[in-house]
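**Student:** no sequence on this one, just coordinates:
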């Protein structure tokens, strides 16, 4: 789909950096990162300290200790349901930096009231502050994810989101640990919590002052203050883009999955692992570290582009290790007294439990970060914040549903490990359903595996692929996996015009049908298929999408670049007839001929799996786009040939086979 892209920091002006951590040294990211870090830490310090206070230290007749965590959690989530739609509108209408500073001013005010509540030991006042801190997070949520696409380049979105995700979970962990420690200090515990919460709010406001000016994306928007109608409107807005909406559902499912584990840690630690409250905290530490590591790995594994191919891999890991956690939880040693954290770690029987927990959370990080980046990349900038608001609404609904379902299962006699097993199996079923609905995730996963496991794949000139609008990609045809390699190089979906005979290959044919490739036959063989192919290709360009064609008309049998046939010019002529000036991007695959998927031998392709060994280096070179008016079939062939010649040998031959 055509995606307008109007970053406030142009790619040409954004400084280059070696990795995602270097963003912490840049003003466009660092103040924002520390602002959201301080806010997440403060939310959790306050909530956990309050929960401990009403659970262990105060006797509150109208809120029994067993219900305290549930009441506080529900009250914190309630504003997300009530005000997310409104906060999305405010974020689209006003400058992001002003919204961030306003939210931090609100946080200081709430923490002043909370300080009074801790000072006078008033659960009623603190419950009111829980609601207000939920409102604070509701207002900040759309800003948090709408800000990044305006200040980061497309190739920085995955790394930036990974840093924010990692920072959020580290902040949650530190907030819980510090809140639990401070509130239990003799005599000064409640006052210490009040001072800490106010101090974090002030720190967040100071860092917010350093956030650069970020313009509004829709300043003319008229605010609809009716939360019910606006919530429905936001969900319809999100539903208008199928890939984005189903990605929202995927993220919400991740929160459902995570909420099940986080909510059951205390019971799991006490009833199954036979540990004390410090063991429950240890589980939270392991979970948070896993999420952080998975989030940071995304940029490394994705080659600094939005790689949604990691999402299915994350799903598989989440299910495998959630299910294995059930088996690892059986037959554990039971001590005379509850395990301390150190005693728990010293038992080898517990290492598998911690490994499962760390790995399922690591894969959850791999799952969530690319989805957030995809939503930011594919959403219209003018209403991106409202899409994020719709995401927050769905997240809240899914988290509430997880609590209800987990409670029902416990009430029906299920054990905590059985709930983990149920969640792991359900995750596999839900993920399979999502990937069949949105095959782009599965296709990108296959492309990622091919380019990282089968080949050592590199891309040169990826910036020449347009980030928005229609374009025609032309490439030499060396093997059956050429489309997969091209998919791996593009952050946007590509529609391929391909020889209809390829669709007869059992596995590859299914794969290409899944990616909606367009089969084409020679006019002399099947005129209907021929005409239908070019009609469909014209529609792809009218829709503003990327169209790819292999102008040679078939896979090379000798490694040399063949003559370009007339199909490419027919597509360009139709585009001109439709009033489109479609840029043409030349591409060249090198060092691929002679591999398993090419036709080097008389017997054809896919006959000797390891005839070139393992991890062959393959390169896709991408040249600068040319206006369609300046192109002819011979000129395009010459440009692709020039890209091939940069390898230092003719055609597309491998140096080893030359």
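**Tutor:** Looks like it came in fine. As the structure is a computational prediction, the values presented were derived from the model and not from experiment.

**Student:** For the rest of this, base every contact and every neighbour count on C-alpha atoms.
**Tutor:** Noted.

**Student:** Please tell me how far stretch 89-97 is from the chain's geometric centre.
**Tutor:** On the basis of Cα atoms, centre = their mean, to the nearest Å, stretch 89-97 sits 23 Å off its chain's mean C-alpha point.

**Student:** Likewise for stretch 134-147?
**Tutor:** With Cα atoms, centre = their mean, you get 18 Å for stretch 134-147.

**Student:** Kindly report the same for stretch 390-400.
**Tutor:** Counting by Cα atoms, centre = their mean, stretch 390-400 comes out at 16 Å from the chain centroid.

**Student:** and the comparison structure, right after this:
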């Protein structure tokens, strides 16, 4: 699977991309059993990349449905354990496909897997929580109606910037939403409203916008990696800024370019060193 090939490699690359990441509450993720990560979504696909590389357990992710249109993209994304969720803006005719995705999520919960859903639905480079959609609540509702022991974990991610290299990130995993504090899942509208109220409260409590000012000496691995790989990093950043101007995809495209450019850079350095007899 592409997921298992890329995950350790991208985890390594993130050390060049992130100056510092502060992770809190990771002990709230059970070692086994069904988990739904109900996450904020300020940074496009990079949010999913970050979470998949942070957790030891396999993570299935829900992603915008329009990126699955081409067969090659669909196969690649499926190999990364990603599933499509279609929005009204993509056309009403696609919304029925969400039923299949939600059924797949329930099956994954029955198998004790982790599913990542972005509860705000939309992605903007925002610095506050957006109104939550109903999808997270509906998935939890169905899982609990089916008698599953699903843990819903609020996940809050904040970034010190969205448009430049060298991130400082706060990543917080909250305590599971207490099922006992919710109305009976059979009470549809009441249940969903109360679920989103509790989830919003927990996410807002976890959002942390305090970022330290770090000198190069305080981030030695990042600093050394940046210096040694500056040509590849500089090229990736330059291309990404050109491609993603006015969008939310800078970090996603940059890390994607680094996946390709860093090995090429290593090969170039190797052949140059061999050519000049330095090895």
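**Tutor:** Okay, I see it. Since this is a predicted model, take the numbers as computed values, not measurements.

**Student:** For the aligned residue in structure 1 for residue 203 of structure 2, give me its contacts.
**Tutor:** Superposed on structure 1 with TM-score structural alignment, residue 203 of structure 2 falls opposite residue 640. Residues in contact with residue 640 of structure 1 (Cα atoms under 8 Å, 6 or more residues apart in numbering) are 475, 476, 586, 587, 588.

**Student:** Residue 38 of structure 1 now?
**Tutor:** Residues in contact with residue 38 of structure 1 (Cα under 8 Å, 6+ apart) are 171, 200, 201, 203, 204.

**Student:** from the residues you listed, which single one is nearest residue 252 of structure 1?
**Tutor:** Nearest to residue 252 of structure 1 among those is residue 171, at 20.7 Å by Cα to Cα.

**Student:** So which bits of the longest helix seen in structure 2 are buried?
**Tutor:** Ranked by number of residues, the top helix in structure 2 under DSSP state H is helix 250-275. Neighbour-count burial for helix 250-275 of structure 2, counted by 16 or more other Cα atoms under 10 Å, picks out 250, 251, 252, 253, 254, 255, 257, 258, 259, 261, 262, 265.

**Student:** thinking the fifth one is in contact with residue 235, fair?
**Tutor:** Think residue 254 of structure 2. No: counting by Cα atoms under 8 Å, residue 254 of structure 2 does not reach residue 235; the two are 9.4 Å apart.

**Student:** Quick one: name whatever helix or strand follows the helix or strand harbouring residue 289 of structure 1.
**Tutor:** Using DSSP states H and E, residue 289 of structure 1 sits in helix 277-302. The first helix or strand that comes after helix 277-302 of structure 1 along the chain, using DSSP H and E, is helix 310-328.

**Student:** Identify all contacting residues around that following helix.
**Tutor:** Residues outside helix 310-328 of structure 1 that contact it (Cα under 8 Å, 6+ apart) are 298, 302, 352-353, 356-357, 359-361, 363-368, 370-371, 417-418, 420-425, 427-428, 431, 435, 441-442, 444-445, 448.

**Student:** Going by neighbour count, which of the contacts of residue 38 of structure 1 comes out on top?
**Tutor:** Among the contacts of residue 38 of structure 1, residue 204 has the most neighbours (other Cα atoms under 10 Å), with 29 neighbours.
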